[in-house]
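Colleague: have a look; sequence and predicted model below, questions after that.
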Amino acid sequence: MDLTTIETILVEVFILALKIAGPLLIISMVVGIVISVLQAATQVHEQTLTFVPKLILIGILLVVFGGKMMGLLEQFLKEIFHLIETGI
């Protein structure tokens, strides 16, 4: 196992993490900003108003795109196990 192989695997890990977590984090951030603007405009500062919509949207996203996310993770793990099996 040389340094180039390790570097390639680490780059793939970071890209996979962005592909899996990125959409969820972006949606959560956008919803949080929209709710915060609405709270500032109406002067209603209830903590559950930011938490509940984020929770619902992330749940919906996981139901809709969870299979694709798991597929990406499965494909990556198959590649890693193949590298381990062949002795890299």
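Modeller: Arrived safely. Residues are numbered from 1 along each chain as shown.

Colleague: every contact and neighbour count from this point should use C-alpha atoms.
Modeller: Will do.

Colleague: this protein: helices as residue ranges?
Modeller: Counting by DSSP state H, the chain has helices at residues 3-42, 48-86.

Colleague: take this one as well and set it beside the first:
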Amino acid sequence: MNAMNIGDIFSEALFIVVLMVSVIIVPSLLVGLIVATFQAATQINEQTLSFLPRLLVTLLMMLVSGPYLIGKLVDYVNNIFLNIPLMIG
């Protein structure tokens, strides 16, 4: 195992982490921005008003993209376990 293999493993792991975070968190951030803009325009300063839409969008994105993200993670882990003999030898 050389430094290039380790770099490939870590870069793929980092890509999967960024993909999982961006798919789940970015829509929540956009909904929070829209709600905050609405609150600023109407001068409604209610903390819980922004919490519920963000929570619902986060849960919806987890339900919609969850199987894809879990499949991607399982494929990555399977690939690492199957390539252990090649990495050692």
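Modeller: Received it, and whenever you're ready, just let me know what you need. Predicted, not measured: the structure shown is a model, and the values here were computed from it.

Colleague: quick TM-score on the pair, please.
Modeller: Overlay of the two chains. TM-score (TM-score structural alignment, normalised by the length of structure 1): 0.92; 87 aligned residues with a C-alpha RMSD of 1.0 Å.

Colleague: follow-up on the earlier one: turn the helices of structure 1 into a markdown table, including mean neighbour count.
Modeller: Below are these laid out as a markdown table (neighbours: other C-alpha atoms under 10 Å):
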| stretch | mean neighbour count |
| --- | --- |
| helix 3-42 | 13 |
| helix 48-86 | 13 |
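
Colleague: how much space between residue 79 of structure 2 and residue 72 of structure 2?
Modeller: Residue 79 of structure 2 sits 11 Å away from residue 72 of structure 2, going by C-alpha to C-alpha, to the nearest Å.

Colleague: whoops, I mixed them up, residue 81 of structure 2
Modeller: According to C-alpha to C-alpha, residue 81 of structure 2 stands 14 Å off from residue 72 of structure 2.

Colleague: how about residue 20 of structure 1, what's its partner in structure 2?
Modeller: Under the alignment (TM-score structural alignment), residue 20 of structure 1 pairs with residue 20 of structure 2.

Colleague: once you drop chain neighbours, what's closest to that match?
Modeller: Spatial nearest neighbour of residue 20 of structure 2, excluding adjacent residues (C-alpha to C-alpha, 6 or more residues apart in numbering): residue 69 at 6.4 Å.

Colleague: then residue 72 of structure 1?
Modeller: Counting by C-alpha to C-alpha, 6+ apart, residue 16 is the residue found nearest to residue 72 of structure 1 once chain neighbours are left out, at 7.4 Å.

Colleague: how much space separates that neighbour from residue 28 of structure 1?
Modeller: Distance, residue 16 of structure 1 to residue 28 of structure 1, by C-alpha to C-alpha: 19 Å.

Colleague: cool, and residue 13 of structure 1?
Modeller: For residue 13 of structure 1, the distance to residue 28 of structure 1 - C-alpha to C-alpha - is 22 Å.

Colleague: can you check residue 44 of structure 1 too?
Modeller: 20 Å.
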